[in-house]
Structure formats: structure tokens, C-alpha cells
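*Asks:* okay, here's the prediction I keep looking at, along with the sequence it came from:
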Amino acid sequence: MSYKLTYATMFDPPADLHARFDAALAETESALGAEHLLHIDGMDRAGADSELRHGPIDRRRILGRFALADAAQAAQAMEAAHAAFPAWRATPMAERVRLLKRVAALIEERVYPIGAALALEVGKNRMEALGEVQETADFFRHYAEDFERHEGFDHALPDDPLPGFKSRNRSVMRPYGAWVVIAPYNFPFALAGGPVAAALVTGNTVVFKSASDTPWSGRLLADCLRDAGLPAGVFNYLNGSGNEVGEVLVWHPRTAGVTFTGSFEVGMHIYRGMAAGVYPRPCIAEMGGKNACVVTANADLERAATGIVRSAFGMSGQKCSALSRVYVDEAVADALIETLLAKIRALRIGDPCLQENWMGPVTTAKALQNYARCSALLSAHGGRVLAGAQRLEEGELAHGNFVAPTLAEAPAGHPLFAEEMFLPIVMLCRVGDREEALRLANDSPVGLTAGCYGNDDDLAYFFDHIEAGVTYANRPQGATTGAWPGYQPFGGWKGSGTTGKAIASFYYLAQYLREQSRTVVE
């Protein structure tokens, strides 16, 4: 790419980007319907079963036939990863780093065809799709370089003060073993590739299970790892149900650790399972958010409205970082609402593969049903719909999972202020001052991202009091969204995460390692 694509820079891309995406999309669409296999112990393999997958943009369109693993194949993948672990752990750091950088290079070479597949499978617009693919390449490169910078987490310590002896001490970080990565459907490439890269570069082997709704993205990631030349068994790809395949992976005796991204309920189930064995095993879980934005009386309302719309409705609200709650000072509430409504009316909704459309469909049939349920609740409990709350079924939209971007105003006690909807629905509440706004923003068991618009004093108060792991101030690119490797570490507080450490942070790689103190007396 001729410019640095991130979620913050994606709003004004060069014309060449669109031409290359259109060419890749045409080629990808011409090959729809192909068969996609699992990858176990260095081999592409058929599943115990298979299923046809249809796209959310047009449910009549068949994306492909995807292999489904069963419990036996999940166990085979775990055994393969376990068997490959000793040799991979012993592989010199420089070689592991070289292979991961090769994966990054392959992803970048394939950024347009993979981006086209992501757009078709998830329903992202082209910029979001290309951004996710590039972000994944950046994850592989970032973690490889970070491991090099830390010199493999091998540190000399002072000698013991023993007369007549030399007592040499070291702190050495060592990998755990066969690591399981379970990815979500909203970022099926990046939130698979990131933890896969971290686990591999630190010397663990990996069994990766894609989200059941987005197996194509997982298979495309597996292709890049396979083609980079990783040894057999070091990386394994499965597609299958969480109830069958996922449960086998979590409870398997060979599982040394798990990285999971998804709902709070499933994340806590896995977390408890990893603690319930003969001894506790590490579980790195990112479990979503109920992300709030505070708009004070001193805010730039144009900037605030731009950031709110981008974060609430980007990818149809299906980001764990999506803006879900707005707490606005009553002195500027009417003006903010007026600005928001104008921006919502201007959104182009339709086939997200087309350049002119910004918002696509929700990804799953379950999300479509949930949108109808939440929309029906908006006018209850003192709430009122300001925009949206309807399914879009005109023309070709009738064949996809299209819904309207929705803004509703309600008192703070409305139940949808507490529910992670994962939909293009944002709730707005008027408050008396910033103290009330921060109290309500923190009144949640989760704390992933948050944003604030105001003056310097407002921002200082916000940063000092907000209970969230990723925070943004006066950001038009997105009130609560847009973290990128190397720029903004991404991780949550409270029920949004199990470790308090963020993705792509100074502290992330060490979570895939355990410390060993070594003393040798000469």
C-alpha cells in the first residue's frame, strides 16, 4: 500500500486502493462455492462433516462449503500441537521471528483478496475489511519485533553474595505448550491472527478454532501460516461448534492455555474451566464491553457527533469497542441530538462491497432477531426512538441482514443501558454534569473502551475517574473505536478482560510465558 492504513486513516484512501479492491472482489466472487478444509498436523483435511455457508449481504449467495471438525479431530489437533511443541520451543528465536515475519508478508501480499472475502463473509465495508487484514499483518510483525526487543525475556540477575563461590542467577521466560485460540465472528482474521502470532513467537504451538459463523476468514489465515512454512503440528486450524469442538479444546489435558475473544458468558465459562483442572492454566479472555461516551457542556458538538456516529454504527455496531451509551450534559443535549440525526440520515447503507456504501448488514441471523427484540424495547421504560429501529427491506436489501442505524433517548435506568447488544443501536441519556456522567458510565460490570468530548479540565476529570482499559478524548475518528497495534494497546477492565493487560501492549507477550528462576553455582 502507498500509505499507512489504520482505522484512524481509513477515511480518505487513494483511488488505487479502490481499484485494487474491486479487481480482487471480482476474482473472489468468481470462485465462490469452493470447498474449504481443516488444517491438522501439517495437512489439509476433510472434516467429519461439512456445511454450506451463505453471506449476510445476500443470503441467496453461497460463499462455500466448509469442513466441520468433530470431537475426535479436535483431540487429534491437540495431540499434534503437543507433539510439535518440544521442537518448536527449541527452535532459535531468530527462526521463529523469521517465520512470523514471513506470515506478515504473505498477509500483506494477499490483503485485497482476503479483504474481499472478509467483506463478503462478515458484511464489513471495504475499508473496515482491508483495515482488519492489514492490522493482522501488523500483529505478526509487531509481536515478532517485540519479542526480539525483549531478547526472548532472558535476563541476567546479580550473583549471590557467597564467599568462595560464583552463584550465577537468571530469570528465563518459557512457553507453556499447546495453546488454544478461539476467535469471534466480528474480527475473525485479526482477533485470530493476533493471539496466534503471540503464542507462536513465544514458543507455544497453536490449535485455532474459528467462529462458527466465519470459517472462511479462519481458513484464509491458515493458508498464510501453512504457506509460510511452519513445521507440521505447530499451527492447526479447526472449524466447528463451540459446544462440541470448543469444549474439547478447553477441557483437553494437553491444553496449556487459552486465548478467547467473545461474550462475557462464554469467556467466564472458559475461565472457570481453565481454573478447575488439576492445576490452574492461563486464560486470556477479552469479553466485550458496554462502551460509554461522555459529552460535556464544553464539547465541540460537531466533532463529538462525528465520533459518536463512527463508533456506534461502524461495522453495524458489531465491535466489542462499539459505542453503546452516550451521556450528554442537558445544556447541549438538544443540539447534539440534532447534529447526530443529520449525520445518521447521511449514512449510505447497502452492499458494503460497493465503494459508496458505508454501513452493511449485521453478520448473523441471530443478530437480526436480536435487533428486532431490542428495537421493540426502546419505547418502553420511558424511552423514545429518535432514529431507526426498523429492518431495511427495500429492493436488494430484502435479501440481506440490513437494519437501520438507531438512536434512542431514555432515562439511565432503561434496561438496554446495561445490555451489550452488539448492534447499530446507541442509547442517549441527559445528565446534569460530568460527575453524574462518569458515575453512570462506570455503573457497569464491564469496562472496555470509553470516550469523552470536552475542555482540558473535563478530560483530566474523565481520565482520572473512568473505569475502562482503552480511552479516547476529543477523537472525531471514533469516540470509542479504532485501536491499532503499535499505537493504542487494547484491553479491558473489570468483566471486559481476565488479565488487565492489553493486546499489543508492553505486557502482552509475557502472558504466553511462565518464569523460571535459574541459579548455577560454580
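*Replies:* That came through, no problem.

*Asks:* from here on, just use CA atoms for contacts and neighbour counts.
*Replies:* OK.

*Asks:* mind listing the strands for the stretch 151-300 of the chain?
*Replies:* Along the stretch 151-300 of the chain, the segments classed as strands by DSSP state E, counting those that start in this stretch run 154-157, 167-175, 178-182, 205-209, 235-238, 255-261, 283-286, 291-295.

*Asks:* give the buried residues for the fifth one.
*Replies:* Think strand 235-238. 235-238 (16 or more other CA atoms under 10 Å).

*Asks:* could you dump those residues to JSON lines with distance to Cys283?
*Replies:* Output for those, formatted as JSON lines (distance: CA to CA, whole Å):
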{"residue": "Phe235", "distance to Cys283": "19"}
{"residue": "Asn236", "distance to Cys283": "19"}
{"residue": "Tyr237", "distance to Cys283": "19"}
{"residue": "Leu238", "distance to Cys283": "19"}
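
*Asks:* turn the strands of the stretch 151-300 of the chain into TSV, including distance to Val403.
*Replies:* TSV is the format used below for the strands of the stretch 151-300 of the chain (distance: least, CA to CA, whole Å):
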stretch	distance to Val403
strand 154-157	52
strand 167-175	45
strand 178-182	28
strand 205-209	29
strand 235-238	31
strand 255-261	25
strand 283-286	27
strand 291-295	21
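
*Asks:* for the biggest helix by length in the chain, packing partners?
*Replies:* Selection of the longest helix in the chain by residue count, based on DSSP state H, yields helix 126-149. Counting contacts by 3 or more CA pairs under 8 Å, 6 or more residues apart in numbering; DSSP states H and E, helix 126-149 packs against helix 93-109, helix 111-122, helix 190-201.

*Asks:* and the ones you listed: which comes nearest Asn401?
*Replies:* Comparison of the helices and strands packed on helix 126-149 against Asn401 by CA to CA identifies helix 111-122 as nearest, at 10.8 Å.

*Asks:* elements contacting the closest one?
*Replies:* Short answer (3+ CA pairs under 8 Å, 6+ apart): helix 111-122 packs on helix 15-30, helix 126-149, helix 215-227.

*Asks:* now that helix, how far from the centre of its chain.
*Replies:* When C-alpha coordinates are averaged (CA atoms, centre = their mean, to the nearest Å), helix 111-122 and its chain have centres 16 Å apart.

*Asks:* and the contacts of it?
*Replies:* Helix 111-122 is contacted from outside by 20-21, 24-25, 27-28, 55-57, 63, 124-126, 129-130, 132-134, 185-186, 214, 216-217, 220, 352-353, 362-363, using CA atoms under 8 Å, 6 or more residues apart in numbering.

*Asks:* how about stretch 468-477?
*Replies:* Residues contacting stretch 468-477 (CA under 8 Å, 6+ apart): 8, 303-308, 310, 446-454, 459, 463, 479-480, 488-493, 500, 502.

*Asks:* comparison target, given below:
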Amino acid sequence: MQNILQHFQLGELNSGVSTGNSWLHSNGEKIVSSSPVDGKVIGTVQAADRAAYDAAISSAQKAYPIWKAIPAPRRGEIVRQIGEGLRKNKEALGKLVSYEMGKSLQEGYGEVQEMIDICDFAVGLSRQLHGLTMHSERPGHRMYEQYHPLGIVGIISAFNFPVAVWSWNSMLAWVCGDVCVWKPSEKTPLTAIACQRITAEVFAANDVPEGVSCLVIGNRDAGEWMAADERVPLVSATGSTRMGKSVAAVVAGRLGKSLLELGGNNAIIITENADLDMSLIGAVFGAVGTAGQRCTTTRRLIIHESVYDAFKDKLVSAYKQLRIGDPLDQHNHVGPLIDQDAVKAYLASIEAVKAEGGKFVVEGGVLSGAGYESGCYVKPCIAEVENHYKIVQHETFAPILYLIKYSTLDQAIALQNGVPQGLSSAIMTLNLREAEQFLSNAGSDCGIANVNIGTSGAEIGGAFGGEKETGGGRESGSDAWKAYMRRQTNTINYSTKLPLAQGIKFDF
């Protein structure tokens, strides 16, 4: 790991504020990054104070007119080069993600690959920032609409995907002509600094001014500054529903725009017509991948009564085979939770399940002993519950899987939809009618609805996000790029007269 830290120029004390290749002085508090893998301190970051934050925003303001004047395909070419930089650094960055966050090495590599993929998507997008033309009711007139960049895009990202979600936002924002100020999770600051160094090198090689890519590492106050900052027209925030509600209220109070990707409480419906072996793979990976710390983690299995016992037995058998340990060891399936606070939330949730009457069929607990010195390793567990339990309605960022029995598909869909969140959902069935009902407007109310795949592992080509308390935002693919731009309707009169719309007469 020491070689990787040296590779990204990560010393014992690192500046947490950057406008590109420049790293700014700050008197903010020191943030210590400790790995949940072994509990060791990786490095320390000097967080942003208000003066350093304002300096970064000022740099972004100065860079914006220059950046937006560069033709979009040229901006796309620069993003392509960032993708190449990520390809060259995939192994080192993937290992750093795995070590600082605690996800498996394969997932660390996968997260960097996701960044590379969004770069490729953004390159193509840079030549497709299209508008529309429409016919005018007035003779000799032409109407069309086009999109322009917004300005500064503030990005607040979470620890569980410490770099990928930033790239979803920044790569699209950059090809759209925006500049970005990134406030990463204070729990994973070093991966953010590594990404900043990769992008800054590419921007400098292309004579891009400082300020197009800014990094502001800080605690909650840095996010609050950004949310309230009228210089930041769009704030994209990923995290808990509680955090998102706070950001949304502050941004709306100044009539700014917010793009929210918040909590999930995702379910897989397993029907009597499901391929149970295939369903098992989707359910187990969805429930224990990233130690249950994905917003798309499978938290509930809604299982038809006719296959309930058989599938429960398969789950119990599969959980006995899970290997928990160092995520950099690719033989292990499950790594640690992010920190001790997450462990406390996991234990509290287990007690809440028991208090409400839930029955555990696979018991949980904290692991100790050799290899578990950080105290962040926990056992994935399974409980039989009722959907209305208060704890089941809540998103717990931990590997706790809830089993719920159903008898009719209408009932299953109602259970699936019967939570405050609406991010990801899935149905396992070989019956066409069941699949189509699930995808119809009488089916899943989530932003993502899958058939015969699990709830996690979204591809960048589709718009990512959800409804209800998930926030309603969309990131990554499809037409998510429109969130980073302002729409403008244009009417051109090429006639010799000035007729008014709606046939209004105004003669004098």
C-alpha cells in the first residue's frame, strides 16, 4: 500500500483543497483516514476552512467562461484523456478504493472501470448535446430550443462509492461546459485526492485553466457552505435521505437546483415461477456486496409462499459459505463496514428487529480475533420479518437481509412499494405476465426495476436514481446530461413583418 500512496503523492499530511495542480493552504481541522481493513492510519488531510473554500469557488468562477467557450467535442476529447489516465491507474486506484473504503478488491477495480465507462459515454455525448426544432404558428418564424451550461456544479459524494459517483457527475458536467467543485466524503478523502491528481495532470497537459476541477475536502460544514452558496447553481448530492432533505431545503431556499440520489430500501420479489438458483446469486450478492453498504443493496426478499421454505434453505446454506475478511484478498466475499459508527448502527438494527418480533435464521454479530483487528467486520445475517416493522421501513447500511412471505403478485408489489424509499427493485420470474405487470404502471414505483437480475450493479448507460425519499434525481446515462444544463427556447423572425402569437392585434 505504501507504493500506492507514493504513486499518488499521498503523504502523512495532505492539503484537502485544490483548484487543479494547485493545493491551497487551509486552517481547517485535520481529518484522519483510517482503513477499516486493518484499522491503520493511511494519511491525514487538512480540511477546508471557509477562506480556502471561497478561494476554490473563486477559481471555478474564473475558469468557467474559458471552459464553456471550448467546443463541446474538444471538451469531450479532454475527458477521453481522463479515461485513459484512469485506465493507466486502474490497479493502483482500485486497490486504494478497496483499502480506504473496505469494499472487495474486485469491487474496487469495478468502481474504477465504471469511471472509465462514464468517460467513454461522455465522449460520445460531447457530440450529441442536441436540442429540438418545432414549427411556429407565425409565418416566417422558426422556433427551436437549445441547452447551455449552468456554471459551477457542486458535487457532494458518499463514502460507499468514493470515486464513481463523482465521475458520473463531473464527466457529464464537463462535456456540458460546466466546472466542478467536489466535496467528497470525509471518510474517504485520499481516493479523492488521487482522482484530483489524475484529472489535474490531464487538464494541465491540455492548457485548461485552474478551477475547472476543484476539490474541497471537509466535514459537514463544507457541504453546508456549498448548499447555501448562490454561486453554485446546481448541487448534486449523494447520501442519506436525512442529508438530502437538508440540502434540498437550503438549495431550494435560494431557488437553486439540486440533483439528489439518496437512500434505498430495495426488494427482490421471488415468484413461484422463478429460477431459484439464479435468484440465489442475485439475492446473495445484492445483500452482502460492499458489506451491504450500497444504496442499491438488496434489503428485502419478498418470496412466494410456495417456494419460501426452499429458498430460505438455499440462502442459509449460501451464507454458511461466505468468507469474511481482508477485501484485498480476492478469496473473500465480504469486507468490513466503513467504521465503528456503522458497526453500532448494525448492532442497533439487529436489536430493533428482535424487539419488533423478527426471527433471525442466520445470526449476526461482530467478528474478532486475527484478521479482524479493526473491529469493523460483521456477520451478514438474515431475519424473517413483517414489512411494516419500523426497522424494515428504515435503510440500514449493513448486511442485514429481511425475508417476507407473500401469496399473490398484487400483494408482493404492494409490499415492494410499501416503504418510503424508491430506488431499485427486481422480480425473479420466468412468467412473462408477471414480469410485465411488475414493469407496468401498476408495478414497481422505483426508479430502477429489473427482471431476473438483482437490485445492484447498474450500468452507466441507463439513468440512475429513484423516487420518493430517494430524491428523484437521475445521474449517469440516458438524458441525465440535461440536469447539468439550462434549457433555452429561441424564436427567429426572418419575415418582413412582426405578427404576434395567439393572433393578438396591436396596431397603431
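*Replies:* It's in. Keep in mind that what you see is a predicted model, and the values were worked out from it rather than measured.

*Asks:* out of the contacts of stretch 468-477 of the first structure, list just those in strands.
*Replies:* Of these, the ones assigned to strands by DSSP state E are 446-447, 449-453, 493.

*Asks:* in CSV: those residues, plus distance to Tyr507 of the first structure and neighbour count.
*Replies:* Listed next are those as CSV, based on distance: CA to CA, whole Å; neighbours: other CA atoms under 10 Å:
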residue, distance to Tyr507 of the first structure, neighbour count
Val446, 21, 24
Gly447, 19, 28
Thr449, 18, 31
Ala450, 21, 32
Gly451, 23, 30
Cys452, 26, 31
Tyr453, 29, 28
Trp493, 15, 22
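
*Asks:* ok, Gln76 of the first structure - contacts?
*Replies:* Ile40.

*Asks:* now do it against Ala83 of the first structure, distance only.
*Replies:* Noted for Gln76 of the first structure: a distance of 10 Å to Ala83 of the first structure, by CA to CA, to the nearest Å.

*Asks:* Asn266 of the second structure matches what in the first structure?
*Replies:* Taking TM-score structural alignment for the superposition, Asn266 of the second structure sits opposite Asn291 in the first structure.

*Asks:* for its match, give me its contacts.
*Replies:* Taking CA under 8 Å, 6+ apart as the contact definition, Asn291 of the first structure lies against 321-325, 441, 447-450, 480.

*Asks:* quick check: buried residues in the longest helix of the first structure?
*Replies:* Neighbour counts over helix 126-149 of the first structure (16+ other CA under 10 Å) mark 126-147 as buried.

*Asks:* I'd like to know how many residues surround the nearest residue to Met485 of the second structure once chain neighbours are set aside.
*Replies:* Of all residues not flanking Met485 of the second structure in the chain, Pro149 sits nearest, at 4.4 Å (CA to CA, 6 or more residues apart in numbering). Other residues near Pro149 of the second structure number 21, with proximity taken as other CA atoms under 10 Å.

*Asks:* if I look at the residue most central in space within the second structure, how far off is Gln321 of the second structure?
*Replies:* Central residue of the second structure (CA atoms, centre = their mean): Val165, 4.4 Å from the mean position. Taking CA to CA as the measure, Val165 of the second structure falls 31 Å from Gln321 of the second structure.

*Asks:* doesn't Pro380 make contact with Ile400 of the second structure?
*Replies:* Yes - counting by CA atoms under 8 Å, Ile400 of the second structure does reach Pro380; the two are 6.0 Å apart.

*Asks:* who has more neighbours, those two?
*Replies:* Of the pair Ile400 of the second structure and Pro380, Ile400 is the one with more neighbours under other CA under 10 Å, namely 27 against 24.

*Asks:* what residue of the first structure matches up with the more buried one?
*Replies:* Matched to the first structure by TM-score structural alignment, Ile400 of the second structure sits across from Ile425.

*Asks:* neighbours of the residue nearest to that match when sequence neighbours are not counted, how many?
*Replies:* In space, and not counting its chain neighbours, Ile425 of the first structure is closest to Thr406: 4.7 Å by CA to CA, 6+ apart. Applying the criterion other CA under 10 Å, we find 23 residues in the vicinity of Thr406 of the first structure.

*Asks:* and the corresponding residue of the second structure for Thr406 of the first structure, what does it touch?
*Replies:* Thr406 of the first structure maps onto Cys381 in the second structure, with residues paired by TM-score structural alignment. Listed by CA under 8 Å, 6+ apart, the contact set of Cys381 of the second structure reads 360-364, 399-401.

*Asks:* redo these as TSV? Include distance to Cys180 of the second structure.
*Replies:* Below are those laid out as TSV (distance: CA to CA, whole Å):
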residue	distance to Cys180 of the second structure
Phe360	46
Val361	47
Val362	45
Glu363	45
Gly364	42
Pro399	34
Ile400	36
Leu401	37
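
*Asks:* in strands, which of these appear?
*Replies:* Applying DSSP E to the contacts of Cys381 of the second structure, the entries found in strands are 360-362, 400-401.

*Asks:* need the max-distance pair from these.
*Replies:* Greatest spacing in these, by CA to CA: Val361 and Ile400 (11.3 Å).

*Asks:* now the common contact residues for those two.
*Replies:* Residues touching both Val361 of the second structure and Ile400 by CA under 8 Å, 6+ apart: 381-383.

*Asks:* can you list the residues you listed in a markdown table and add secondary structure and distance to Glu272 of the second structure?
*Replies:* As requested, those are exported to a markdown table (DSSP: H, G, I helix; E, B strand; the rest coil; distance: CA to CA, whole Å):
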| residue | secondary structure | distance to Glu272 of the second structure |
| --- | --- | --- |
| Cys381 | strand | 24 |
| Ile382 | strand | 21 |
| Ala383 | strand | 21 |
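
*Asks:* between those residues, which is nearest Arg75 of the second structure?
*Replies:* The shortest gap between Arg75 of the second structure and any of those belongs to Cys381, at 47.2 Å (CA to CA).

*Asks:* only whichever of the contacts of stretch 468-477 of the first structure are buried, select them in PyMOL.
*Replies:* Selecting only the buried entries of the contacts of stretch 468-477 of the first structure in PyMOL, with 16+ other CA under 10 Å as the criterion:
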select buried, resi 8+303+304+305+306+307+308+310+446+447+448+449+450+451+452+453+454+459+463+479+480+488+489+490+491+492+493+500+502
